[in-house]
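J.: Test case, fold it:
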Amino acid sequence: MPPIPSLRPSPKQATPRRVVPVPAARAIVDCAVYVDGHRLPGRYTHAAALDEVRERGEGFVWVGLHAPDERQMNSVAEVFGLHELMVEDAVHAHQRPKLEIFDDVLFLVLRTVNYVEHESISTAHEIVETGEIMIFVGRDFVVTVRHGDHSGLSGVRAAMDAQPQRLALGPTTVMHAIADHVVDTYLAVTDCVERDVDQLEEDVFSPHSNVAIEQIYLLKREIVELRKSVAPLAAPLQRLGQDSNIGVPKEIRRYMRDVQDHHIIVAERVSEFDEVLSTLVEAALAKVAVQQNTDMRKISAWVAIAAVPTMVAGIYGMNFEHMPELQWTYGYPAVVGGVVAVCAGLFVTFRRNNWL
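T.: Predicted coordinates for the structure are as follows:
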C-alpha cells in the first residue's frame, strides 16, 4: 500500500512570512505648516509639508510622531535629512536627556514623567512612569518623536496655535514650548510625590504604627527613577539658555533660562525627597530594632518565669526515696504555693521594669 502523502508542508516548502511595511503616515500624529506663526489650512504629508515651506521660502513644518518603527523613522529622516545616529536614538529610545548638534540640526532628548494615581502609598505598586520625547530642530522644520502613552503634545500644539506671535519666532519656539511643558509636568509630579513622602513620614513616626520597609524602598526606587529623568536635563537647558553659537535666537534663550530656573526647583525637590527617604529608611530600621529588643525582653522575662516551675518539677521528678517533704501532708501545696509566689514576684518585677 503506498504511503499517504503528508498534508503538512516540509521545511523546504514552507513559505516565509512576508512583512508588510507600515507607512510612516501611521506613526504621524499631526503634521502642519506654519507661516508667520499661523497654521495653514489643509492636511499635508511630511514630504509635501516640507516642499510647501521651501517653495514659499518662509515658515516651518512641525511633524509629530508616536513610537515609530525603524522603517517609518527612516522615511521621515530621508525627507528631513536627519543623521542615522539620530534615527537610531529615536527608534530605540531609552536615552538620557541630552542635547546634540548634527550639522545644522539640534537634537534634544527629554524624559517625560507621569504620576500613577493610587489610594494609599501602602498599597501602591508603581508611583512614577516615564517616557521620552525627542525633538529635531532644523532651519525650517521641527520633528517630535514620542514614546509613552502619557507624553502627548496635543495640548502644547493647541496652545501654540493660539499664539501665532510666538510661533513666528521660528522652530526653536516649539522646542521651548515642549521643554517648558515637560518641566512643568515635573513640578506637578513632585507635588504629588511630596504628598506620598509626607504620608509615609507621618506613618513612620506615628506611635504604634507598623510601616512595611518595602514601601519605603518602593518610593525610594521611584525617586531614583525620577532623578534619572530630571537631573541630566540640567546641562542641555543651560546650554540652550546661554550658548549663542547653537542657532537659538536670543529671545528663545531668555525663555529657556526661565525653564532652567523651574528645572532647578524640581531638581532640588527630588534631592530633598531622596534625603528624606534615606532618613526614613534609617528610622524604620531603628524602629524595627527597638521592637525586636522589646520582644526579646518579653520573651526573656517569660522564660525566666517559666524556669522556676520547670526547675522545681525537675528536682522532684528525680524520684529519690529520701527527699524533704515527701512524707509531709502539706508538702505538695507548699511547693506549688512557693512556685506561684516566686513566679508572681518575678512577674511584678519585670512589669515594673517594663519588660512585660
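
J.: When you work out contacts or count neighbours from here on, use the C-alpha atoms and nothing else.
T.: OK.

J.: Grab the most central residue of the chain for me.
T.: In the chain, the centroid-proximal residue (C-alpha atoms, centre = their mean) is residue 128; its distance is 3.6 Å.

J.: how near is that residue to residue 112?
T.: 10 Å (C-alpha to C-alpha, to the nearest Å).

J.: same check, this time on residue 348
T.: Separation of residue 348 from residue 112 (C-alpha to C-alpha): 62 Å.

J.: quick one: which of those two has more around it?
T.: Per other C-alpha atoms under 10 Å, whichever of residue 348 and residue 112 has more neighbours is residue 112, with 26 against 14.

J.: Looks like the more buried one contacts residue 228 (just checking).
T.: No: Residue 112 is beyond contact range of residue 228, at 10.9 Å (criterion: C-alpha atoms under 8 Å).

J.: For the spatially closest residue to residue 231 that is not a sequence neighbour, give me its contacts.
T.: Of all residues not flanking residue 231 in the chain, residue 267 sits nearest, at 6.1 Å (C-alpha to C-alpha, 6 or more residues apart in numbering). Residues in contact with residue 267, defined by C-alpha atoms under 8 Å, 6 or more residues apart in numbering, are 227, 230-231.

J.: Make TSV from those and add distance to residue 30, neighbour count and secondary structure to it.
T.: Rendered in TSV, the data for the contacts of residue 267 read as follows (distance: C-alpha to C-alpha, whole Å; neighbours: other C-alpha atoms under 10 Å; DSSP: H, G, I helix; E, B strand; the rest coil):
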residue	distance to residue 30	neighbour count	secondary structure
227	31	18	helix
230	27	24	helix
231	30	18	helix
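
J.: of all these, which comes closest to residue 48?
T.: Nearest to residue 48 out of the contacts of residue 267 is residue 230 (C-alpha to C-alpha; 36.5 Å).

J.: One more, so I can put them side by side:
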Amino acid sequence: MPSLPPRPSLPSLHSLRPSNRGQAAGPKVPVPTARAIVDCAVYVDGHRLPGKYTHSAAIAEVRKRGEGFVWLGLHAPDEGQMDGVAQCYGLHELMVEDAVHAHQRPKLERYDDVLFLVLRTISYVEHESVTTANEIVESGEIMVFLGRDFVITVRHGEHSGLSGVRQTLENNPEQLALGPSAVLHAVADHVVDEYLEVTGSIERDVDVMEEEVFSPHHHVPIENIYLLKREVVELRRSVTPLSTPLNQLAQSSENPVPKAVRRYLRDVQDHHTLVAERVAEFDEVLSSLVDAALARVTMQQNMDMRKISAWVAIAALPTMVAGIYGMNFDNMPELHWKYGYYIVVAVVAVACVGLFATFRKNDWL
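T.: Alright, predicted model coming up:
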C-alpha cells in the first residue's frame, strides 16, 4: 500500500497571536531583607555590643559566644524578606505567613521552642470635634517571636514604633539582662500603656457626645454617635482578645518566660483588665446615647405630626364650609340674603381662631 504524503502541520496558536514583547511583566525583583530591618542588635549581660549586625551575623555572633541574645526589629516585611529571616532563626512557616499578611487577632501560639505573640496597636487620631470627625482610632499590629537566644518584633502600621521601648531597655541593663522575655514584656507593656492613653482620649469624646445629645436646644445627627460607637467597637476588638494571651504568659509555668518576668506581666495584665472594663463602659454609654437620640427623634416626629394635624384641622373647617356652599342648590339657607356671605366668613374666621387658640393652649402649635 503506498504511503500517504505527510499532512501539513497547523500553525501554532501562539504564533498567530500578536507579540506582547515589552508588555509582559518581568520577574519580581526580590527586595533585600535589610530594607525591612529597623534595628538589629546583640545584647550580652544587658548591654548592647558595639557595631552594626545583619540578621544572620547577629545570631551567628550570639551562638558563637554562647551567651546573650539578638533583638531584630522589622517593619512590614514581605514574604521573601521574612523567608530569609526564618531560615536563619528557624521560624515555622505558619508564623511567617501570619507575620507577612498581618490582620490577625491577638493570640499566643507556640511552635517547638518559639513563642509567637500577636498584639494589636491603637493610635488616637486628633480631630477638632467629635461631631465632625471621620476617624478617631487607627489600628496596627506587632508580632513578637520569642526564642531562647533571640526576639524578633515585626510591626505593621506607622504609629507602632518601638525605638522608644528599645532606648528605655538599653538604659536599664538590669531589666535587659533578663533575656529576650524582658523585651516581650516591654513591648506588651508599651502596647497596653497606649491603650490607656487612647481610652483616656476617647472618654473625653464620649463625655462631649453625651453633653451634645442631652443639650435641650442642640440636635446631634445619630450618624455621629454611630461613628464613635464604630470606633469603640474597633478598640474593643483590639483590646479584649489580648486578655487570654496575657493570662497564659503571666500564669503558665510551661512557657519559656522566667518567673521574674511573669511578675511584671501580671502588672500588664492588671492594666489591660482596666482598659477592657473602660472600653465595655464606653460601649454601654454609647448604646444608651443611641437609644436617647432615637427617642429624641421619635418625640420630635410626634411633635411635628401634632402640628401638621392641628393645621389640617384648622384648614378643614373653611374647606368644609366652602364645599357645602359650592354645591349650587337653589333652596340653600341664606343663599340670597344680603349679609350671608359676610356672616359665613366671620363665623369661619372665629372658628379657625378658636381652634388655633385651643391647639396652642394644648402645646400642639
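
J.: so the longest helix that the first structure contains corresponds to what in the second structure?
T.: Longest among the helix segments of the first structure by residue count, using DSSP state H, is helix 250-316. Counting by TM-score structural alignment, helix 250-316 of the first structure falls onto residues 259-325 of the second structure.

J.: Next one: residue 190 of the second structure relative to residue 42 of the second structure, how far apart?
T.: Taking C-alpha to C-alpha, one finds residue 190 of the second structure at 21 Å from residue 42 of the second structure.

J.: The two: which is more packed in?
T.: A count of neighbours by other C-alpha under 10 Å puts residue 42 above the other of residue 190 of the second structure and residue 42, at 25 against 17.

J.: Which residue in the first structure aligns with the more buried one?
T.: So residue 42 of the second structure corresponds to residue 33, using TM-score structural alignment.

J.: Just to be sure, that match is in a strand?
T.: Yes: under DSSP: H, G, I helix; E, B strand; the rest coil, residue 33 of the first structure falls within a strand.

J.: Look at the closest residue to it other than its chain neighbours and give its secondary structure.
T.: Leaving aside its chain neighbours, residue 33 of the first structure sits nearest to residue 61 (4.7 Å; criterion: C-alpha to C-alpha, 6+ apart). When classified by three-state DSSP, residue 61 of the first structure comes out as strand.

J.: Superposed on the second structure, what's the mean shift for the following helix or strand past the longest helix of the first structure?
T.: Using DSSP states H and E, the helix or strand that follows helix 250-316 of the first structure towards the C-terminus is helix 331-352. In this overlay with the second structure, the average offset of helix 331-352 of the first structure from its partner residues is 0.7 Å by mean C-alpha distance after the TM-score superposition for the first structure.

J.: Any buried residues in helix 331-352 of the first structure, and which?
T.: 335, 339, 343, 346-347, 350 (16 or more other C-alpha atoms under 10 Å).

J.: between those, which is closest to residue 56 of the first structure?
T.: residue 350 (93.1 Å).

J.: what residue of the second structure takes the place of that closest one?
T.: Counting by TM-score structural alignment, the partner of residue 350 of the first structure is residue 359.

J.: Tell me which residues touch its match, please.
T.: Residue 359 of the second structure makes contacts with 310, 365, as judged by C-alpha under 8 Å, 6+ apart.

J.: how about 6 Å then?
T.: When contacts are counted by C-alpha atoms under 6 Å, 6 or more residues apart in numbering, residue 359 of the second structure touches residue 365.

J.: what's the spacing between it and residue 41 of the second structure?
T.: For residue 359 of the second structure, the distance to residue 41 of the second structure - C-alpha to C-alpha - is 81 Å.

J.: circling back to that earlier point, hang on, isn't the residue nearest to residue 33 of the first structure packed against residue 139?
T.: No: Residue 61 of the first structure is beyond contact range of residue 139, at 9.8 Å (criterion: C-alpha atoms under 6 Å).

J.: which one of those two has more residues nearby?
T.: Neighbour count, other C-alpha under 10 Å: between residue 61 of the first structure and residue 139, residue 61 has more, with 30 against 15.

J.: Alignment lookup: the more buried one to the second structure.
T.: Checking TM-score structural alignment: residue 61 of the first structure goes with residue 70.

J.: how near is that match to residue 188 of the second structure?
T.: 18 Å.

J.: How many residues are close by the closest residue to residue 275 of the second structure other than its chain neighbours?
T.: Closest residue to residue 275 of the second structure apart from its sequence neighbours, by C-alpha to C-alpha, 6+ apart: residue 196 at 6.1 Å. Per other C-alpha under 10 Å, the neighbour tally for residue 196 of the second structure reads 18.
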